[in-house]
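Undergrad: generate coordinates for the sequence data below:
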Amino acid sequence: MTGRSPLTAPRRPRIRRAGPRPRRLVATGLALVALVLLCAASLYVGSRLVPPTTVSRILIDSLTHLGSGQSSPERARALGVIAQDYSAVVDLRLPRTVIALSAGAALGVAGALMQVLTRNPLAEPGILGVNAGAAFAIVLVIVLLGVSSPVVFVAASLAGAFVATLAVFLIGTLGAGVITPERLTLAGVAIGAVLAGITSAFRLSNPREYSILLSWESGDLSQRGWETALPALPVVLAGLVLALALAGPMNALLLGEDMAASLGANVRRTRFLLVLAITLLAGSATALAGPIVFLGLMAPHVARWIVGPDQTRLLPLAALLSAVIMVLADVIARVVMWPGEVPVGIVSALLGAPVLIVLVRRRRASGL
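TA: This is a model prediction of the structure:
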């Protein structure tokens, strides 16, 4: 008997094809490193020149005496530094960094959720009128009530986002009783256009309040401190946790309604929870940083290009990338016209537009 028996023939070595995991790990690692460096730059760079050694001492002291109840001037005297330097780091730069991180992550995840909900790869949080509703509510409390408290802004933003979402659902189901991505998209665009028009009318009819509205609408973070960040952070966290919990049902929903139902996913409940998560994230981000554009559209596209459509991998990376872009935009906003500043909303738009143009021209980035 010639030849080798199949039982004794040597096996061919198994060749493992390189999947997306190495690229995902490299991208996540680079994004984390970039985020850490940018956060450090955000804490050490500002319109007021504070020596790096002084910034380090102030940060260590503020973390050591967290919750002590002492004011910034008291801690500055105890530490032996200038009170203005201590306040610039603890009361301005630190909360501003937290706001940029939180708003960026919220917008990135909200955009990813929106693209799954509407099954539209070019969707972003404003497509359901959530941002328009939040902005409209804030304009109302500024113009009609004369209130400029950040705590009131957060409450009004969330209330406006919820009301706008409810209106979109009512209009989207009117006469049919069936919620479809097409109906939600059309209703959201209509509601957003109406609310944006009314907001513009209020702004133009109240020149005295125009400076406040312009500062908020342009995404100016220079005057936002802990009183803005602390009320919105729990809402952002709740939205992020809810979004991550929906990653599995979202993967099923991407396969189509019938396939998702056959896999055991409750399509109606998943859509409702998606809208709730989008409302929490987009509403809180709008209250924190104003109506920032492009982040909710750009970050999910970049994440999808790196890790693919799996939402369990896409959502964390989208949050990370969006936070990186937001903090980068904030740092650039401080130094590009130093000692003055540019609103971060303008910088984020300038950063996002070229990247978005490149992404939509890529075949792989154009679909879900």
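Undergrad: from here on, just use CA atoms for contacts and neighbour counts.
TA: OK.
Undergrad: and stretch 135-153, how far out from the chain middle?
TA: 22 Å (Cα atoms, centre = their mean, to the nearest Å).
Undergrad: scratch that, stretch 141-161
TA: 20 Å.
Undergrad: show the end-to-end separation of that stretch, please.
TA: 14 Å (Cα to Cα, to the nearest Å).
Undergrad: what of stretch 79-95?
TA: 20 Å.
Undergrad: what comes up buried for that stretch?
TA: By 16 or more other Cα atoms under 10 Å, the buried positions in stretch 79-95 come out as Val81, Asp85, Tyr86, Ser87, Ala88, Val89, Val90, Asp91, Leu92, Arg93, Leu94, Pro95.
Undergrad: to check against the first, give me the structure of this:
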Amino acid sequence: MSTRTLPAPVVARAGHRRLTLGLGVAAVILLLLMAASLSLGAENVPFADVWQSLTAGGTDADVIVRGVRLPRTILAVLVGAALATAGALMQALSRNPLAEPGLLGVNAGAALGVVIAMAHLGVASLTGYVWFALIGAGIATVAVYTLGSAGTAGASPARLALAGAAITAALTGVISAIVLLSSTVFNGFRAWSVGTLSGRTAPVVIQVAPFIVVGIVLTLFLVSSLNALALGEDAAKGLGANVGRTRLLGVVATTLLCGAATAAAGPISFVGLVVPHMVRTFTGPDHRWLLPYCLLAGPILMVAADLAGRLIARPGELPTALVTAIVGAPVFVYLIRRRRMAGL
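TA: Sure, this is the predicted structure:
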């Protein structure tokens, strides 16, 4: 019997079971990748030693597992969740399927905040970058939405994309001017801007985790409003959604997620763009399922990319941003050519 001949409630329950099962499978995949991330690298550590180090300590592997790989793996999970969630949120708010932190100027704003902190305030540590990256990301986000919403026509996907491109170009020019005036700032910015999780320790994780957690909670709070907004502003208002509050809280959540993730790992491309589209091919546009899946799919991609970068070039490693770009670009092209972009 085809699904067309089944009663709607039966079809709905089957779909609910499928999506719930998918979340469980994704969670298992993420846990396996995290275990592999703790075990594999320039020097492989047996899983038994990893478990012993995590549960009891006192092993020769403590320095590698607890000191280096555990913070790095946790940060990969946080950054992946933050970027994927921010991408889905920005696509919903702007109703633009190409919206992501890099396109709408958020990464450039965060980068400018970091550069100013390096050049004029003497900040030289990753933990010191966070506040400046958040401020820069917030200013850029507000500027893009203000510029894209100016005039009687209001905001539209095309206007927001153009505003994001203009703000990104302007901020990139300012960043280039600053870093070229100082070799010290240039070297520091170059090391940060490659987009990597290498060298990130527990203090960095502790610094950015609260911002990312608050941003995720804010986004999940907006689930119903985002579903209503997908129907258009007039329909959303008719359904009782507070469009102004939704956009304001969405901007705050985007700033927290992108600013913290970019401050910790540098600019990471394609995660915020590709992951929501990949998830939509399975869940559809319903944010009640889309966002939880993004919270798992984003970390899966980040942990896998970080692990691949360590294994491909060991004993050295490839920057995580390079791996996500190599993987993300062809996947995105495939989604466009074969499946078309899933509706928002």
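Undergrad: ranges for the helices of the stretch 201-350 of the first structure?
TA: 210-217, 226-245, 247-253, 257-262, 267-289, 295-307, 311-335, 344-361 (DSSP state H, counting those that start in this stretch).
Undergrad: actually the stretch 1-150 of the first structure, not the one I wrote
TA: 21-44, 52-64, 72-79, 83-87, 94-118, 130-143, 150-173.
Undergrad: which residues in the second structure does the longest one align to?
TA: Residues 70-94 of the second structure are where helix 94-118 of the first structure aligns, with TM-score structural alignment as the criterion.
Undergrad: what's the mean deviation for the matching stretch versus the first structure?
TA: For stretch 70-94 of the second structure, the mean deviation from the first structure after alignment is 0.5 Å (mean Cα distance after the TM-score superposition for the first structure).
Undergrad: distance of Val143 of the first structure relative to Thr270 of the first structure?
TA: 37 Å.
Undergrad: sorry, that was for Leu244 of the first structure
TA: 12 Å.
Undergrad: re earlier: out of the helices of the stretch 201-350 of the first structure, nearest to Ile191 of the first structure?
TA: Closest approach to Ile191 of the first structure among the helices of the stretch 201-350 of the first structure (Cα to Cα): helix 267-289, 14.5 Å.
Undergrad: and Ala133 of the second structure, what does it touch?
TA: The neighbours of Ala133 of the second structure, taking Cα atoms under 8 Å, 6 or more residues apart in numbering as the test, are Gly109, Ala110, Ala111, Leu112, Gly113, Val114, Gly259, Ala260, Thr262, Ala263.
Undergrad: isn't the third one right up against Ile135?
TA: Put plainly, it is Ala111 of the second structure. No - with contact defined as Cα atoms under 8 Å, Ala111 of the second structure does not reach Ile135; the gap is 10.3 Å.
Undergrad: Ile312 of the second structure -> the first structure?
TA: By TM-score structural alignment, Ile312 of the second structure lines up with Val336.
Undergrad: ok, the closest residue to that match other than its chain neighbours - contacts?
TA: Spatial nearest neighbour of Val336 of the first structure, chain neighbours left out: Val342 (7.4 Å); criterion: Cα to Cα, 6 or more residues apart in numbering. The contact partners of Val342 of the first structure, taken as Cα under 8 Å, 6+ apart, are Asp220, Ala333, Arg334, Val336.
Undergrad: which of the residues you listed still touch in the second structure?
TA: Counting by both residues aligned by TM-score structural alignment, their matches' Cα atoms under 8 Å, the members of the contacts of Val342 of the first structure that carry over to the second structure are Ala333, Arg334, Val336.
Undergrad: looking at those residues, spot the one nearest Arg362 of the first structure.
TA: For these, the nearest to Arg362 of the first structure is Ala333 (29.3 Å; Cα to Cα).
Undergrad: what do we get in the first structure for Met302 of the second structure?
TA: That one, Met302 of the second structure, aligns with Met326 by TM-score structural alignment.
Undergrad: name all residues that make contact with its match.
TA: Per Cα under 8 Å, 6+ apart, neighbours of Met326 of the first structure: Ala100, Leu101, Ala103, Gly104, Leu295, Val344, Ser348.
Undergrad: that one and Arg334 of the first structure, how far apart?
TA: Taking Cα to Cα, one finds Met326 of the first structure at 13 Å from Arg334 of the first structure.
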